[in-house]
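[1] Quick check, what structure comes out for this input:
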Amino acid sequence: MISSRYLNKVAVVLIFLALLTCALIVYLAQINPNTKVMQYESKLFGDEILLIDIQVDENEWQGLLADPTAKEYIPADLIINGELFSSVGLRTKGNSSLTQVAQMKDSDRYSIHFKFDKYQKGRTYYGLDTFCINNIIGDNTYMKEYLSYEIMDYSGVPAPLTNYARVTLNGEDFGFYLALERYEKSFLARAYDTTGGQLYNVKIQMGHREDFMPPGDND
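    Take a look at the predicted model:
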């Protein structure tokens, strides 16, 4: 039988570790990365839920649905909070989550990657070159991914900006999504004030040198 003296020691250690963790979080929160304010922060990642309408040719969309795991781009008009951006690159994204939706017979609610300069070189959304909307299909709370990035930001770790989005496709309800800043040039410029450096995109079951691919079009 475990003695009360032993339990008291364990309790003291746990309390000490909890206090140490809290102190570390507070300390890290005071370490501000070299971030700068980008115009798209308030436009896309503000305090209000986004309204995103995707306008896409039906034949193009059906072609995408015929082979969603190919992740081929199609052109789409993107209306964000009433503002139109024509000919934006659109493709499916994800790995296991993409396969999961592809295997469903009653859903085509894929996570989607948008690329503003796919068809118009150099174009951005107020400085943002690309972003995605995640379907959060594995999380009934719709909070885990959002809170993870919030904790990273609070702890002083450079993290993507997020916002929730109500999405429609050709005017029809497409679901509730999490809009997410991508680890791309815009993120580097905002978080580190540079677009240089190396970014690595880790894949499932990786381990070989050739498996390490540049970020962006690989998830």
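[2] contacts and neighbour counts: CA atoms only from here.
    Fine.
[3] Can you get me a residue count around the closest residue to Asn170 other than its chain neighbours?
    Nearest in space to Asn170, with sequence neighbours left out and distances taken as C-alpha to C-alpha, 6 or more residues apart in numbering, is Gln55 at 4.8 Å. By other C-alpha atoms under 10 Å, 19 other residues sit near Gln55.
[4] Over to Phe176?
    20.
[5] Just confirm Cys132 contacts Tyr110, I think it does.
    No - using C-alpha atoms under 8 Å, Cys132 is not in contact with Tyr110; the gap is 10.9 Å.
[6] Of those two, which one has the most company?
    Using other C-alpha under 10 Å as the criterion, Cys132 and Tyr110 rank with Tyr110 on top: 26 against 21.
[7] and the longest helix belonging to the chain, what does it pack onto?
    In the chain, with assignment by DSSP state H, the single longest helix is helix 4-29. When contacts are defined as 3 or more C-alpha pairs under 8 Å, 6 or more residues apart in numbering; DSSP states H and E, helix 4-29 packs onto helix 144-154.
[8] Let me see the ranges of the helices in the protein.
    So, for the chain - with DSSP H - the helices run 4-29, 39-44, 58-66, 96-102, 144-154, 185-192.
[9] so who does the residue most central in space within the chain touch?
    With distances taken as C-alpha atoms, centre = their mean, the residue of the chain nearest its centroid is Leu180 (3.3 Å). If a contact means C-alpha atoms under 8 Å, 6 or more residues apart in numbering, then Leu180 has 131-134, 160-163 as its contacts.
[10] structure for this one too, so we can compare:
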Amino acid sequence: MPARKNIKPLRVEYNGIKFDNVAVRTKGNLSLRSVVQMKDSDRYSLKISFDEYVNQNLFGITKINLNNNYSDASYMREFLTYELAESVGLPTPKYSFVNVFVNDELRGFYLAVEQIGGAYLERNFGNSYGALYKGEMTGQGSDLT
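    Purely as a prediction, here's the structure:
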């Protein structure tokens, strides 16, 4: 598979479990632009891909989004939304708060959220085939063209 732009290889450790050959890239559109424009922050949201280079996963999850919650001083809105959806029986991705360290330096408190994809579909719907849509940013919101 050809390397995609802005993807960097790294080593990840999660609660003592170590992974080599993991891919990371910045994530987002609006949040990415907002952080770039901030003079006092470089807390980018990130996308971690365990299976970009080799076949590996973290408890069945191959891709995790690390959301910086830049517009939520409480760090709770997105978390509570997932928790509420889960409590009423709606399919939800796996989610958890995490501290992110880079080279043993704390980079911040993030919400880790499973990427909606094959593992999520298999767990919640019994299979991973069919159409999965993602909205595209058009400048006037998103649409599904």
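[11] quick one on the thing from earlier: which residue lines up with the residue nearest to the centre of the first structure in the second structure?
    Matched by TM-score structural alignment, Leu180 of the first structure corresponds to Val113 in the second structure.
[12] Leaving out sequence neighbours, find the closest residue to its match.
    Per C-alpha to C-alpha, 6+ apart, closest to Val113 of the second structure is Tyr95, 4.4 Å.
[13] Not counting residues beside it along the chain, what's closest to Leu111 of the second structure?
    In space, Leu111 of the second structure is closest to Phe97, 4.5 Å off (C-alpha to C-alpha, 6+ apart).
[14] The one you found touches Glu114, doesn't it?
    No - between Phe97 of the second structure and Glu114 no contact is recorded; they are 11.8 Å apart, counting by C-alpha under 8 Å.
[15] Of these two, which one has the most company?
    Legend: neighbour count by other C-alpha under 10 Å for Phe97 of the second structure and Glu114, higher for Glu114 (21 against 15).
[16] so the more buried one makes contact with Ile64?
    Yes - using C-alpha under 8 Å, Glu114 of the second structure makes contact with Ile64 at a distance of 4.6 Å.
[17] can you pull the contacts of the residue in the first structure that Lys47 of the second structure lines up against?
    Aligned by TM-score structural alignment, Lys47 of the second structure pairs with His113 of the first structure. Taking C-alpha under 8 Å, 6+ apart, we find His113 of the first structure in contact with 90-93, 130-133.
[18] Nearest spatial neighbour of His113 of the first structure, chain-adjacent residues omitted?
    Distances taken as C-alpha to C-alpha, 6+ apart place Cys132 nearest to His113 of the first structure, at 4.3 Å, with adjacent residues excluded.
[19] The second structure: which residue goes with the one you found?
    By TM-score structural alignment, Cys132 of the first structure lines up with Asn65.
[20] With Arg77 of the second structure as the reference, measure out to its match.
    Using C-alpha to C-alpha, to the nearest Å, we find Asn65 of the second structure at a distance of 16 Å from Arg77 of the second structure.
[21] repeat for Asn99 of the second structure
    Asn99 of the second structure is 18 Å from Arg77 of the second structure, by C-alpha to C-alpha.
[22] just Ser96 of the second structure next, same as before
    13 Å.
[23] now swap in Gly141 of the second structure and tell me
    For Gly141 of the second structure relative to Arg77 of the second structure (C-alpha to C-alpha), the value is 21 Å.
[24] Give the equivalent position in the second structure for Gly89 of the first structure.
    Mapped onto the second structure by TM-score structural alignment, Gly89 of the first structure lines up with Ala23.
[25] Many thanks, have a good one.
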